[in-house]
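> Predicted structure and sequence below. I'll ask about it afterward.
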Amino acid sequence: MTRQYRQYALPWLLALAQCLLLPAVHAQASEGASADLEEIVVTARRRPSDAQRVGRSLSVLDLESLGGLPGQTHVQEALVRVPGVNLQRGNGQEYLPALRSPVLTGAGACGALLTAEDGIPLTSPGFCNINELFFAHHEAASRIEVLRGPGTAVHGGNALHGVVNVITARSAGSSLAGLELGSYGLARFRLNRFGESDSGLRLTAVRDGGFRDDAGYRQFKLNAFRSGNRRAWDWTGGLAVSGLDQDTAGYITGLDSYRDRQTARSNPDPEAFRKALNLRAWARLQYRRSEAWSLVLTPYLRYSRMRFRMHFLPGDPFERNGHSGAGLQTAAYIDRPAWRLIAGLDFEYARGDLRQWQEGDAAGSAFVRAVFPSGDHYDYEVDAGWLAPFAQLDLRLGSDWTASFGARYERARYDYRTMLPAGRTRDDLTPCGFGGCRYSRPADRSDSFGTFSPKASIIWSPSGSARVWLSFSHGFRMPQATELYRLQGAQATADLRPEQLRAAELGASFRLEAFAAQVALYHMRKRDVLFRDAELFNRAGGGTRHEGFEIDVSWRVISRLTVELTGSVARHRYDRDYLLGGVNLDGLEVDTAPRRVGGTRLRWRGEADWQMELEWLWTSGYFMEPQNRHRYPGHEILNLRARAALGPRVIVYLRLLNLTGRAYADRADYTVFSGERYFPGRPRSLFAGLEWRWGASSSN
C-alpha cells in the first residue's frame, strides 16, 4: 500500500471498528436506549419537523458542537464537522465552498449553494457572493443545519448542491457576555441578551491583526428578535446586520511557496481590501386554524453592499456591487393521519448594480498592459424578479414506510441596463491593442428563464431512532447576473441556460443513547454547466459527474469519552468532451476536488464540569488546474480545545489551532499568469476566552 493511502487509512479503520463494535454499544446502552430519540429540524420543510421523516442527508451542528467548545472565528471551523463539506479559506473572512462538489470558483459558482440565516437567504438568487456565509452570525447560532445534495421543494434555485442554514438562538436561555484574546492581535467581544418577553439581542465584534503582512479585519454582527401572539396568529420579527472591513492578503506564488515561513507571512498585494455590509429584516407569521391546518407567511427585506480590490486579476481592478429588494415566502401545511401536504408560492424582487474600474496600467507584458486598460470596465444595473410555486406530498405507507413527492417551478427575469458604451473598448470608446480589450459590455437587454424541478424519496423507519432512505432529486440554478452581463473577449451576448443536476442517494441513520451514525452513497450528474471557454466566452453545455460516500459517527465509548468521525470519499470528474490547452477534459478530475476530506475528534468530559477536545483534520491531494498537470499533496492538521466552568456563571476556554505548527495551504491554485499560487494556512495560534452568564439558565 502506498504512503498516499496509508496516511488516510486510520480514520476509515476507526469507522469500521466503531460499526463492528455496535453490539457492544447495544450492551452498554440502557434498556430504553432504543426508544424514540426525536431530533427536530427546520430546514427541510421550513418548520420544525422530525428528522426521521426527511428522506435526505441532513447534518445538524447543535449547541454541543457549536457552544460546548466555543470559539470559532470563521465559519469553516464549524462546517468542517459536516461530511461532504470542504471550505477552503482565503484571507481574513474569505473562503471558497464545496458541498458534494469540487471547490466552487468562477463568476456564478456561488449560485450552486443556498446559504441562509433563519431560513432567509443571505443574498438574492441572481446576485450571490462566493463569500456570503461571512454575513451569517454563526458565532451566536443555536444550530447549523446542512442539507447535502439538491434542496427540497421549499428551496429555490441556488440549492443545487445543498443548503446551509444558520439558525440563531431565540429561546429564553441565559444571557452571556464574553471576551476572547488570541495570537496575531485577535480580540473578540460577544453579547447575548435575552429579555423576559420573548425578545433578544446578539452582538459579536472582532478585530484580527492577521498573521500576514498588512492584513487583518474588523467585523461586527448584530441580530435582534421579538416574538408574540395574537389570537390564532404567532409571530416573530427579526433584524440582522453584518459589517466587514478587511485588509486582504493575496496569493503567494511559486511552487510550494507556502512551506517557506517568511514567504507565507508576506503579502504581495498590500493594497487589497474588502468592505461589506449586509442587512436583513424579516417577520414570520403563522396562522393555525387547527392542529391539521396552518399557514406561514414570511416577508423580508434585504440590503447588501460590497467594495473590494480584485488582487487576483491583472491590474488589480476595483469592484463595487450591491443589491436591495424584498421577498415573500408562503407555505400552507395540511397534516392528516395518512398524508401530509406542503404547498406555497415564493416571490422576490431585487435591483442590483455593479461597477468595475482600474486605476493605472496593469503590470506585466505589453499584451497585459494593452488588454487590461485603466478606467471603467463595467457599470450596469439589473432589475430582477423570481416567482416559484411548489408542493410536497408525504404519504404514509403503513407503520414503517413513507413516500415523498415534491416539485417546484421557478421563473426568473432580468432587465439589464449598461451605463457605459457597449462593446469591448475602453470607456472612452478607443480600442485596445492586440485585438481588443479583455472586458466586453453587452447592450441593454432582457433575459428570462424557467425550470421545473421534481423530487421523490422513500423512507423506511423500523423505529423512531433508525431510518433508511432512497431519494431521487433534481436541482438547478439560474444564471447569475455576472455570468450574463460581465462578459470577456469578443462575446457580445451570453446565451445561457439554468444548470441542471440529477441526483440519486441511498442513506441510513440511527441514534442510540451512546451511539449515532449516518452514512450515505450518492451519484450526481450535472448538465448545462456554465463555464468560460478558451475564447473567454461564457457558455452552457458543460457536464460533470459526482460520486461519493459519506460517514458521520459519534460514539460515547465510556461515560466521559466520546469519539467522533466525519468524512467523505468522492470523485468529481468532467463528463463532456471539451478541449482546453490541447487536452480533452472528459474523464479527468475537476480541479480542486480532493477525494478524501474529514476529521476525527476525541472529547473528554471531566468530573468538575470541564472538557477537552483533540481534533485531527485531513485533506487529501488534488489537482490545481483542469488539465490535471499540477497537484497539491494534501495536509493534516491537529487542533486542541478546552473548556472549564469556574462556578455557575463563569466559563473559560482555550483553543490551540495547528498544534504542531505544520506549514500547509488552505487553498492551492494554478493559473497561466502566475503559475502555482497559494493561500497559506494559519500558523500555530493560541486563543483564550472568558464568558460570564446570567439569567434563567446560567448554571452549567
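Yes, it's here.
> C-alpha only now, for contacts and for neighbours.
Will do.
> Just checking, which helix or strand succeeds the helix or strand where Arg188 lies along the chain?
Following DSSP states H and E, one finds Arg188 within strand 186-194. Sequence-wise, the next helix or strand downstream of strand 186-194 (DSSP H and E) is strand 199-208.
> Against that first model, consider the following:
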Amino acid sequence: MFSVLSRPQCAVRPLALALSLLTIAAHAEVTQLEDVVVTATREVTPIAKAPISIGKINQQTLQDIKPTFIGQVVNRVPGVVMTDLGNEQHNMSIRQPMTYAAVYQYLEDGIPIRPVGIFNHNALYEINLPGADGIEVVRGPASSLYGSNAVGGAINFTTAAPPAGPLFTLGAQFSNEGYRRADIAAGNTWGDTGIRLSGYQAARRDSWQDHNEMDKTGLTLRGDHWLNESLLWKSTLTYSKLDTEMPGSLNATDFNTRPGFSYNTFTYREVDALRATTGIEGELNAGGKTSATVYYRDNTTNQLPSYLIFNTGPKTASGRTTDNSFTSLGATAFHRQQWDALKLTVGGLIETSPQDAREQNLSIVRDPVSGKYLSYTKGSIRRDYSVDLSNQAVYGDASYALGGGWGINAGLRYDRVVYDFTNYLKPSPTTGGASQEQSFSNASPKAGLTWQAAPDLFFYSGYSVGFTPPEVGSLFSSAITPNLKPATFDQFELGLRSQPIPGLKLDAVVYRLDGEDELVNFTTQPGKSEPRNAGKTRHEGVELGLNWTANSAWSMNLAGQYAKHIYREYKPSPTLNFSGNDIPAAPTWQGQVELVYRPIEALRLGFETSYLGKYWMDESNKVEYGGHTLVNLRAQYRLKQFTLWASVNNLLDKHYSEMSASSYKGQGPRNPDAQDTYNPGAPRTFLVGASWAFGDGGRDGSRDGKGAQQ
C-alpha cells in the first residue's frame, strides 16, 4: 500500500538499535504523568488514545528548553522541521517539504491566528510563546475540524490559565551574538475570577550577521471567570510587535567564504498583530460540552523585503515595498453530546476579514564590487487593492465505541471562501487583475478506526482529506487571473502508541498523502517565482517518536522521520517535465535526539543532536544540499525561587544552511552564483539566563480541567 515500505531495512535498523539500547529501562520504577491534548478532537483526550497523529510539547518541556525560537521545541515532535530564517522568521515542514506554501493552520486556543487567503509562512512570529502552557501538533490533514490550509498539519498553542494563587516572575537572558531578552509573568485568582499576564521584550544587536538587528515584543493577557462549577467565561488578548532587518540569502561563493555577509543595508519587516477573543465553554446540559467564542484580529505588515530585490545591471537593481493590513471579526461555536458509546460534535464558523494592500516600486543603487544595495528611490505605485474575504463553515464529528477495545470515528466539514477583489489601479501584468469576485468551496471528510489492543498498546488508522484555496496574492497578481484550482489532498495513515516497557513511550506512524493541483511557487530566477498548480504530488513516510525515562536521573527524547516527496505529474512548460522527480527542499532523513541527565533534582543537563539529510535544491534534481548535523548543550539549575540556565547552540561551529534553493532547470550550463541561494545558519552561540519567581506558578485556576478546552 505504501511504497516507502519497499525499503523496510532503512527504517527498521535505527528502530531496532534504539529499542535494544533502551531495554535497560525494563525494570526502572518511573512515575509519568499522562499528557492530554485538545486539538485532535476539540476535547480533552489522553494523547495515548488520540485517533490521529498528534504530538505535544507540554509546559514542563517549555520550562526545560527555555526556547528563544519556537522551532527549538516543535522540532522535538516526529515529522516536524521548522527552519530558523532569523529573528523568529521561519518556514515549515510537516508531511511536506520545507515550504513557504499555505498548507498549515496555525491556531491559538483552537482559533486560526490569520484568516484563510492571507497565509504567511512566518506567521508564528505573531505568537507570544511565554503566554502558552503547551503546543499541540496535528500531522496530516485536519481540514475536517479546522478548515482550509490544515493540510500538512495544524499547530495549536494553548494559552496558560491564571494561577490559583499569586504569581510573579522576572527573567533575563543574553547571548554572545547580540541577543538579549527580558520576560515577565504575573497573575492571581480571586474567588471565581483569575487573570494572567505573560510577555517578553527581545532585541538583537551586533550579531554575527550583517544587517540583522531586531526588536520583538510579545504579550498575552488572559482572564477567566467561572460562572458556575462547570461553565467558564474566558477572554484572551495577544499582541506581538516585530521590527527586524532582513539580511537575506547569499550566493554560493559568499555562503562558503563569508556567511555573515549581507548584500542588504535597508531591507526591513515591521509587524503589528493583535488578537482578542471572548467566549463561554463548559457544560450546559448533562453529558454535553458547549463552546462559543467571538474573536477579533488587527494585523499590519509593512516591509521592504530582501526577497523582492532583483539585479537589473552591475550597478542597479529593482525592488518594492509591500504594505498589508487586515482586520477580522468572527464567531465560532460547537456542541458535543455523549450518549453511552456514541459521541457527536457539531459546530460552525463565520468570519469576515477585509484586507488592504499596497506596493511601491523602487529603483536601487548597487555597488558592483561588493554586491551591496546602497540606496533606493521610490517610484510608481505597483499594486493598490482591497479584498473583502469571508469564510463560512459547518462541521460534524462522531465517534462510536464498538466494544472489545474497537472504535470508529468520522467527520465532515464544508467550507466556503469568498474573495471580493477591488483593484484601485488600471489592470495590467504588474498592477493586477480587474475587480472581481471569486469563491471556492469544499467538503472535507475523514474516517478512522481505532483499537485498544492492550492497556499500553493503541492502534489507529484513518483516511482524511485536506484542501487549500489559492491565496489572494496568487489569484490577482497579474492582468489575467490565472486559472488556479484549490489544492486537495487525500491521506491514509496507520499508527500506534505503546509503552512496551516501563518508562518507554513509543509513537510510530506510516502515511501516504497524495496531492491534486498542489500550488507550488515555480522559480523563474533567484528570488522570483510565480504560482502554478503542480498536477499531482505524493508525500509518504514513517515517523517515529521515543520518549524514555529510565529513572529520576536519566531520560531521552527521540524524534525522527523517513519521508519521500515527489512530483507524480508536473510539467510547468512544454519543454520542462519534472514528473517523477523529488520536490525541492525535501530531505529524506531527519531526526533529533536529546539525552538528559539530572544528577540531583535541581540540576538538568541536556545533550542534543539534530540531523537534516541531504535534499535537492531544484526541480530538475541536479543541485544538491548535503545536509548537516548540529550539536547543542543545555544546563539548568533551580534554587528555590531562582533558576539559572545556559546553552551552547551549534557547539561544533558547523557551517550550514537553514534553507537552500536553486533556479536551475537542468538545461544548459549552470551558474551557482547566479542561480543558487543559501540562508546561512548561525555559528556557535552561547546564551545565559536567570529568572526569579514569587508565588505558586505550578498550579492554575482551571478547576481540574472541568471547563471545555476550545
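Received the coordinates, thanks. All of these numbers come straight from a predicted model, not from anything done at the bench.
> Need the TM-score between these chains.
In this superposition the chains share a TM-score of 0.89, using TM-score structural alignment, normalised by the length of structure 1; 655 aligned residues with a CA RMSD of 2.5 Å.
> Run through who's touching the strand holding Arg188 of structure 1.
140, 171-181, 200-210 (CA atoms under 8 Å, 6 or more residues apart in numbering).
> how about a cut-off of 6 Å?
172, 175-181, 200-208 (CA atoms under 6 Å, 6 or more residues apart in numbering).
> so it matches what in structure 2?
Under TM-score structural alignment, the alignment places strand 186-194 of structure 1 onto residues 179-187 of structure 2.
> how close does Ala644 of structure 1 sit to Gly689 of structure 1?
For Ala644 of structure 1, the distance to Gly689 of structure 1 equals 11 Å [CA to CA, to the nearest Å].
> what about stretch 25-45 of structure 2, how long is it end to end?
End-to-end for stretch 25-45 of structure 2, by CA to CA: 27 Å.
> Run through who's touching that stretch.
Pro46, Ile47, Ile501, Pro502, Gly503, Ala550, Asn551.
> got it, and stretch 652-667 of structure 2?
Residues outside stretch 652-667 of structure 2 that contact it (CA under 6 Å, 6+ apart): 523, 525-526, 617-618, 620, 675-681, 683-684.
> So Ala78 of structure 1 belongs to a helix, correct?
Yes: with DSSP: H, G, I helix; E, B strand; the rest coil as the criterion, Ala78 of structure 1 is located in a helix.
> and it, what pairs with it in structure 2?
Under TM-score structural alignment, Ala78 of structure 1 pairs with Val73 in structure 2.
> what does Trp618 of structure 1 give?
Aligned partner of Trp618 of structure 1 by TM-score structural alignment: Tyr611.
> does that match really touch Trp589, like I thought?
No: proximity of Tyr611 of structure 2 to Trp589 does not meet the contact threshold set by CA atoms under 6 Å, at 7.9 Å.
> neighbour count winner among these two?
Applying other CA atoms under 10 Å to Tyr611 of structure 2 and Trp589 shows that Trp589 carries more neighbours, namely 19 against 16.
> how big's the offset between stretch 404-416 of structure 1 and structure 2?
Mean deviation of stretch 404-416 of structure 1 relative to structure 2 after superposition (mean CA distance after the TM-score superposition for structure 1): 0.5 Å.
> what span of structure 2 lines up against that stretch?
With TM-score structural alignment as the criterion, stretch 404-416 of structure 1 aligns to 409-421.
> after the longest helix anywhere in structure 2 comes which helix or strand?
For structure 2, the longest helix by residue count, based on DSSP state H, is helix 8-22. Scanning forward in sequence from helix 8-22 of structure 2 by DSSP H and E, the next helix or strand is strand 36-37.
> Pull up the aligned stretch in structure 1 for that next one.
So strand 36-37 of structure 2 sits over residues 40-41 in structure 1, by TM-score structural alignment.
> likewise stretch 297-304 of structure 2?
Using TM-score structural alignment, stretch 297-304 of structure 2 pairs with 302-309 in structure 1.
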